[in-house]
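Undergrad: Fold the stuff below for me.
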Amino acid sequence: MPTPQSERRPPRQVRQSPGGPGASARPTKVKLRTLLRVASVAGGIQFGWALQLSLLTPYVQELGIPHAWASIIWLCGPLSGLFVQPIVGHVSDRCTSRFGRRRPFILAGAVSIVVAVLVVGFSADIGWLFGDRGQIKIRAIVAFVFGFWILDVANNMTQGPCRALLADLTEKDHRRTRVANAYFSLFMAVGNILGYATGSYSNWFKIFPFTLTQACAVNCANLKSAFIIDTIFIIATTFISLSAANELPLTSHSISSHSGEETSRSSSEHEAFMWELFGTFKYLPGVVWVILLVTALTWIGWFPFLLFDTDWMGREIYGGEPNVGKRYADGVRMGSLGLMLNSVVLGITSVFMEKLCRKWGAGFTWGISNILMSLCFVGMLIITAIRSSLNIGFNPPPDGIVIASLIAFTVLGIPLAITYSVPYALVSTRIEALGLGQGLSMGVLNLAIVIPQVIVSVGAGPWDELFGGSNSPAFVIAALAAFIGGLIAILAIPRTRVDKPRMHH
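TA: Predicted coordinates:
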């Protein structure tokens, strides 16, 4: 019976023991500060994601796309993740570049991100250049969607190899694998903090006055300026990450000598990766299926929030509408502030991730975080109901409502940190016995993330419109999915030796 194909790791660097060349050699562990530097590119990637998540749903509505269809724009993210990230992971497992297996893909992805964010940021100007003058800016929307799709493809092209590189460097050291994923989560938090802080600032157009044009008013100029800053940040973090990783190239000899079975495989296996990826599901043990199920439910919970968080603040809390007065824009900026606070908590939680998982077990920690996420969504629904019951007309919302909303955003940083770290560590450590490469392993988990996102992207907007056009119906589904996923994680993911503290002698 055929088995999943083996991971092709380059030979580890070794150092000679004091006994000389004839003595046994032992692997050289990668220093923690090296892992920290390698993970730093996550900060640059997440800076752009933060701007996307906080500003682009409101922005597409300002370009003229109705709220009911705003979520469709985000369909490109999960679709590109469904195909791009697994394929890039598969190809990078076999890449024989002299620069290593992962770094060429990280560099290419970072360059693509820079190009894409400039297209998105200048989409209104591009539309104006080609004749946009009406309320619905068709040409700007086309430019925006093109840049947005390239941006999501580039993000998925970069994130997968970065996580796989960290897994390569830590190899079978489960504790270091969790530490590396915690570092990745920490830099995601740093990128989020800086990105959301950038999105919440309303005077970038004064610092970058050239961003104000006939096609691009104040809100648009602030967004454009934020994406210009993003290009600088992604270039800096990519350089830090790529210069830190001493990645050995994978040679044709090391591929053929890694396993006797690999020399007998036909080249057709390399041309049918998606079939190979789906074929690996038959070999997955039951606990991995549980992890994938919980991951899917978790992302059904997260994606409505990530799509509509600042839109919820602008509509339900501040009572505004895009392109009508200042209340909606004020709400979007306040939502960005809440997401910045969320990221601070995410970063703090990442620091303690290893201790939490060692004490409680990764599955239990994940389950509790999902239940906390569900409670926060319920809290947001209650806040919406209270705000709707108040007769405040065109006045700003009461301070208590705004503070309660910010608290909900902030507390959600705890489960978000766990979502960004624990599932990856669980999958990486539990399916390595199957002989899967780390790139392919991340591709398997990625399917459980992007398929729910496709469902939410297609259904969230029309579902909300069916119940009056608010964001609350999507948050109801999110709360239920998160709660069910939490219960399954607590009851069905066993605590194994991977999760327990390791004894050092």
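
Undergrad: use CA for all of it now, contacts and neighbours both
TA: Will do.

Undergrad: buried sites along the helix or strand where residue 482 lies?
TA: Following DSSP states H and E, one finds residue 482 within helix 472-492. By neighbour count on 16 or more other C-alpha atoms under 10 Å, the buried set for helix 472-492 is 472-490, 492.

Undergrad: One more: stretch 118-132?
TA: Within stretch 118-132, the residues that count as buried by 16+ other C-alpha under 10 Å are 118, 119, 120, 121, 122, 123, 124, 125, 126, 127, 128, 132.

Undergrad: if you skip the residues just before and after it, what's nearest to the last one?
TA: Going back to what we said before, that points to residue 132. Using C-alpha to C-alpha, 6 or more residues apart in numbering and skipping residues adjacent in sequence, the residue nearest residue 132 is residue 139, 6.3 Å away.

Undergrad: Surely that neighbour forms part of a helix?
TA: Yes: assessed with DSSP: H, G, I helix; E, B strand; the rest coil, residue 139 lies in a helix.

Undergrad: Also this sequence, please, to line up against the first:
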Amino acid sequence: MDSGGSTHSRSLLRSATVSELAQYLSLTIALGGLQFVWSVETGFGSLYLLSLGMKKSHVSLVWLAGPLSGLITQPLVGILSDNCTAKLGRRRPYIIGSTVVVVLCLIIIGWTRELTGSRPLPTVWLAVVAFYVLDFAINCIQASMRALIVDSLPTSRQDAGTAWASRMIGAGNVAGYLMGFLDLVRLLPFLGSTHMQVLTSIASLALVATVAITCYFTTETPLARLPTQLSTSGSSSSSLRALGTIFTSIRSLPAAIKGVCRIQLFSWIGWFPFLFYGTTYVAHIYAATHTSLGSDDNSADLMEKGTRAGSLAMFAYAVSSLGFSLILPLFAYSSASRTALRQRGARADTVSAFGRIRQVLRKVQQVVSVSLSRMWMVSLAVFSVAMLLTFVVSTVRGATWLIAACGFCWAVTIWVPFSIIGETISDYNSAERSMRDESRGDGYIPIESADIPMEELATGERRSNNAQLEREDTLQRSSDAGGLSAGTILGIHNVFIVMPQFITALASSLIFAFFEHANGPEPENPDRQHAHEIALVLRLGGISSVIAAYYAWKLRH
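TA: Sure, this is the predicted structure:
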């Protein structure tokens, strides 16, 4: 009987695991499609705009679309979707509508010359407007998708959902840069006559397919049909107050989150030039090298081949990032995860050979793992060294190795800050959340048995009056302190990621404009000059990452 019951339990466990895996995949796959689109924009947008005749200083100003959209769209869409009463749900209308806009913008970008009759000024302006609208639509999808993950998963599975989102982002990066490296016109001529046309066509199809999967297999309860709907009176004014809170509540952030925001401010000054000019940097090195060797190719053919070389470098970076995102969580810990690891080790099966192996691996993991903040510090140091090594790197192979090494740094960047913020929010609000659930008085109160002492489970007795008063006092102190919601904290965190892009866009524009006026006549090897100018921007980002690494070293979490 025991053997049969055990077998049945394992069967149920496997079934539940498969069901959860399917939910994670369907819920987060749209982020992979969105990342594919974003990798196309960041990896090839600069080269495309330059091919239309724009100056590098003007291209830098185009990328102000990113911070503008992130600063406005994500907080605003989060608030509007919170109050959306559409039959499709709160998030899906924004996801579907923004997907349509993204596809239209990608079509315009791919066929800009055809739409304007190749007239220079209208072509440039149409492309710039399309890139701006594209950025706003991408941020709308991203904000809605992140909110949908929070809505759809219980608290105990939020961490797993975020981990799967990171994996989908990594997979989208790999796919995007791989497509850029391939000779798509030869492989898929029916999707377009130029590389950019085929690339935007594939990106459109990938986004539509992944969004369709997420929206079809993810169910939402319309806001108007929720069983306990709060009064909506004054919702407009409260939404405006909530939006204002994003920009006025920085002083009340917990210390750990203030530290994270400070690090992000300096680290993203380095990341934005890398993301927007990495492909262009390698492409100009390729063109400069082959020009020096006396290549018979004209400048357009050299840049076409250089673009594929840059795409290969970014593809190596994306593969490196995806691999590290799977491995690094095994060698890093937060206070909560280290406690859980010890508890699992205490309960581990030490009878079977497999159980003993797992026990040994857990002990090794405890010995070699480092804290999240230390791993973040190391990644920032590695990134700064890679950017400063552009002083000595002058070959495509060397530049490719530098960019691939940054995959380690990117894997940490899209994981560690959000892990620290998530755990800090949970610790900061746990007492308030528990007290609010117990004092709702509107019928069913969801509780977890882990929150109830064992003697209360056995006897059914209430908590002591002293304990209840103590919890009420804790809640009162939290309320008086103006405790922040997760949405507000994430909105503030996004501001510290967005602001560096303003800084880098303006700084790089000034640097490029200076060289455009200082060079005078066309240099003998303009591609080498262009590579030097981009490398200078990358080095400034490396210096900023040194400052970020110092603050990560000081971070105590």
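
Undergrad: How alike are these chains, TM-score-wise?
TA: With the length set by TM-score structural alignment, normalised by the length of structure 1, the two chains reach a TM-score of 0.79; 431 aligned residues with a C-alpha RMSD of 2.7 Å.

Undergrad: ok so, going back, can you tell me how far the equivalent of the residue nearest to residue 132 of structure 1 over in structure 2 sits from residue 129 of structure 2?
TA: Matched across to structure 2, residue 139 of structure 1 falls on residue 122, judged by TM-score structural alignment. Going from residue 122 of structure 2 to residue 129 of structure 2 by C-alpha to C-alpha, to the nearest Å gives 11 Å.

Undergrad: cool, and residue 7 of structure 2?
TA: Distance of residue 7 of structure 2 to residue 129 of structure 2, computed by C-alpha to C-alpha: 61 Å.

Undergrad: who's more crowded, those two?
TA: When residue 7 of structure 2 and residue 129 are compared on other C-alpha atoms under 10 Å, the one with more neighbours turns out to be residue 129, at 15 against 12.

Undergrad: helix or strand for the more buried one, which one?
TA: helix 120-152.

Undergrad: How about residue 461 of structure 1?
TA: Per DSSP H and E, residue 461 of structure 1 falls inside helix 438-466.

Undergrad: so what does that helix touch, helix or strand wise?
TA: Secondary-structure packing of helix 438-466 of structure 1 (3 or more C-alpha pairs under 8 Å, 6 or more residues apart in numbering; DSSP states H and E): helix 67-73, helix 76-93, helix 138-170, helix 273-279, helix 286-312, helix 413-430, helix 472-492.

Undergrad: quick one: which of these is nearest residue 229 of structure 1?
TA: Nearest to residue 229 of structure 1, of all these, is helix 138-170, at 15.5 Å by C-alpha to C-alpha.

Undergrad: residues in contact with the aligned residue in structure 1 for residue 115 of structure 2?
TA: In structure 1, the residue matched to residue 115 of structure 2 (TM-score structural alignment) is residue 126. When contacts are counted by C-alpha atoms under 8 Å, 6 or more residues apart in numbering, residue 126 of structure 1 touches 139, 140, 143.

Undergrad: Can you tell me which of the residues you listed has the most neighbours?
TA: Per-residue neighbour counts (other C-alpha under 10 Å) across the contacts of residue 126 of structure 1 peak at residue 140, which has 27 neighbours.

Undergrad: What distance do you get for that residue to residue 31 of structure 1?
TA: 47 Å.

Undergrad: The buried residues of stretch 118-132 of structure 1 in helices, which ones?
TA: 118, 119, 120, 121, 123, 124, 125, 126, 127, 128 (DSSP state H).

Undergrad: what's the closest of those residues to residue 171 of structure 1?
TA: Relative to residue 171 of structure 1, and with distances defined as C-alpha to C-alpha, the nearest of these is residue 118, at 37.0 Å.

Undergrad: Distance of that closest one relative to residue 49 of structure 1?
TA: Relative to residue 49 of structure 1, and taking C-alpha to C-alpha, residue 118 of structure 1 is found at 14 Å.
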